[in-house]
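# Sharing a model that was predicted from the sequence below.
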Amino acid sequence: MSNHFSAGDHEHPFQFPGGDARLDITDLFVFTAPDDRDRTVLIMNSNPFLEGTGFHPDAIYRFNIDNDGDSLADAAFSFTFSELKDGRQTATAHYATGGEAQSREPLGAVLIQGTPVGFNQMTAPVEASACRLFVGIRSDPFFADADNVLEWLIKGAHGLFDWKGKDTFGEGNVNSIALEVPNDM
């Protein structure tokens, strides 16, 4: 997994990891749960503009947590996905600690298995093992007035940028993994 800035080379600086947008991490958010200070929310978005369909079935999407500053994972939340079949896909969430957290494989306890990926706005999160999980499509949080940014850059990026209020990416969606866990996990 990578993002669109680290996957390229000097000849093709902006390309998707492995040529597959489903492997492109667009956003990562970590914050205290708004309704419970003893819980943390982790969100990973991928697949800008939904160039592919669903999550990549051969990828492992992972949050590595380093609790002691040694740059090694002390805990890991890993997510794997089934093949997309007949417009349906499922996800499995794993939780590993210690040495298992440093494995490239999705080791540890299975927190949630076979939860459906939400391909519409009506899908609700699943709750199990003291966790709350949503996997599916959500509106891309990135916004920009691309036409006016381009115009501003062509003019030499001098002066104030004139925001016209048009979000070029407003109709875009991403694949989202949103996990809420107790802080002591």
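Structure received.
# contacts and neighbour counts: CA atoms only from here.
Fine.
# Might you report the residue contacts of residue 149?
Contacts for residue 149 (CA atoms under 8 Å, 6 or more residues apart in numbering) come out as residue 161.
# tell me the contacts of the closest residue in space to residue 170 that isn't next to it in sequence?
Using CA to CA, 6 or more residues apart in numbering and skipping residues adjacent in sequence, the residue nearest residue 170 is residue 143, 6.7 Å away. Contact analysis of residue 143 by CA under 8 Å, 6+ apart lists 167, 168, 169, 170.
# Doesn't the second one lie inside a strand?
Right, the one you point to is residue 168. No: secondary structure of residue 168 (DSSP: H, G, I helix; E, B strand; the rest coil): coil, not part of a strand.
# Use this one as the comparison:
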Amino acid sequence: MKKSKILIGAAVLTIAGFFAIAADHIDAPAVAGGTSDITDIYAFQSQENNNNIVFVANVQGLISPADTDAAAFDENVLVEFNIDNDGDAVADLVIQATPRDGKMYFFGPIAPSQSGLNSTILSSTAIMNTVDITSYSASTIVESNNGMNFFAGPRDDPFFMDFFRYGDILTPDNGISSFNDPGTDSFAGTNVMSIVVELPKAMVGSGDSVNIWVESKRKQ
């Protein structure tokens, strides 16, 4: 068994419908510039199969195009999708993603072995799937198994934010109180390391909504 502990970053959202998003672009000083920083999490209904849901976790924001070919997932960082399907704010299922030697290994969805900041990689009990980690310029590599689809690799940052205008709005006494229409995408031209899991909705629960949060945990 391998253990990862120390919560590095987390983002939380509730799915009640077809699309949800939570974002956090390096505004936590403890993780700024690190390989475990979570920039966004997304959850949405699959465009190709209405019975499927897609989870996305993006890490390592603001990667420049010049640095993208050298960007890589940190093999000491575990990314964990937590799924609460009964509304008690405790994870009932997890999907774990951990890189090793050019591949991303996925485990779950399965009940976690423990709650809290520490996690054990569930390799001995969970369904394991792997996908080659693609490069930005290469053809997209998607692995399908057990009704699930998987992707891992660098991608253009999909999050839109007029960050500098936001700063102007927060500055007191400058007379600026609203965003421009259209605004300027401060993240345009930057990339992220993306982890994507598509799976049947039935695998995450039978209720009308589920709570989703993502954690990145560093091996100690």
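Yep, that arrived. All figures in this text were calculated on a predicted structure; none of them were measured in a lab.
# ok, back up a step: how about the residue nearest to residue 170 of structure 1, what's its partner in structure 2?
For residue 143 of structure 1, the equivalent position in structure 2 is taken to be residue 160, counting by TM-score structural alignment.
# which element is the residue nearest to residue 170 of structure 1 on?
When elements are assigned from DSSP states H and E, residue 143 of structure 1 belongs to no helix and no strand.
# Against residue 167 of structure 1, how distant is it?
Counting by CA to CA, to the nearest Å, the gap between residue 143 of structure 1 and residue 167 of structure 1 amounts to 6 Å.
# next one: residue 43 of structure 1
The value you get for residue 43 of structure 1 to residue 167 of structure 1, if CA to CA is used, is 22 Å.
# Next: residue 4 of structure 1.
From residue 4 of structure 1 over to residue 167 of structure 1 the distance is 20 Å, taken as CA to CA.
# Have a look at those two and say which one is more surrounded.
Between residue 4 of structure 1 and residue 167, residue 4 has the larger neighbour count (other CA atoms under 10 Å), namely 20 against 15.
# Tell me which residue of structure 2 lines up with residue 33 of structure 1.
When the structures are aligned by TM-score structural alignment, the residue of structure 2 matched to residue 33 of structure 1 is residue 46.
# show me the contacts for that match.
With contacts defined as CA under 8 Å, 6+ apart, the neighbours of residue 46 of structure 2 are 52, 53, 54, 198.
# now, which of those residues sits nearest residue 121 of structure 2?
residue 198 (20.1 Å; CA to CA).
# In contact with that closest one, which residues?
Residue 198 of structure 2 makes contact with 46, 52, 53, 54, 55, 148, 149, 150, according to CA under 8 Å, 6+ apart.
# In strands only, show me the residues you listed.
Of the contacts of residue 198 of structure 2, the ones assigned to strands by DSSP state E are 52, 53, 54, 55, 148, 149, 150.
# Which residue is the nearest non-sequential neighbour of the fifth one?
Yep, that's residue 148 of structure 2 we're talking about. The shortest distance from residue 148 of structure 2 to any residue other than its chain neighbours is 4.5 Å, reached at residue 199 (CA to CA, 6+ apart).
# Contact partners for the counterpart of the one you found in structure 1?
Under the alignment defined by TM-score structural alignment, residue 199 of structure 2 corresponds to residue 181 in structure 1. The neighbours of residue 181 of structure 1, taking CA under 8 Å, 6+ apart as the test, are 39, 40, 41, 130, 131, 132.
# If we use 6 Å, what do you get?
Shown here is residue 181 of structure 1, whose contacts under the criterion CA atoms under 6 Å, 6 or more residues apart in numbering are 39, 40, 131.
# for residue 115 of structure 1, same thing?
Taking CA under 6 Å, 6+ apart, we find residue 115 of structure 1 in contact with 90, 91.
# and the equivalent of residue 73 of structure 2 over in structure 1, what is it in contact with?
The alignment partner of residue 73 of structure 2 in structure 1, by TM-score structural alignment, is residue 55. Residue 55 of structure 1 makes contact with residue 22 under the criterion CA under 6 Å, 6+ apart.
# now swap in residue 116 of structure 1 and tell me
Remark: with contacts taken as CA under 6 Å, 6+ apart, residue 116 of structure 1 is in contact with residue 90.
# distance of it from residue 69 of structure 1?
Distance of residue 116 of structure 1 to residue 69 of structure 1, computed by CA to CA: 35 Å.
# Where do the helices of structure 1 begin and end?
Counting by DSSP state H, one finds helices in structure 1 at the ranges 146-154.
# Tell me which stretches of it form strands.
Under the criterion DSSP E, structure 1 carries strands at the ranges 25-33, 36-46, 61-65, 75-81, 90-97, 109-116, 126-128, 131-139, 173-182.
# Report the buried residues of the first one.
Spelled out, that is strand 25-33 of structure 1. Applying a neighbour-count criterion of 16 or more other CA atoms under 10 Å, one finds 25, 26, 27, 32, 33 buried in strand 25-33 of structure 1.
# what's the mean deviation for that strand versus structure 2?
Compared with structure 2 after fitting, strand 25-33 of structure 1 has a mean deviation of 1.0 Å; criterion: mean CA distance after the TM-score superposition for structure 1.
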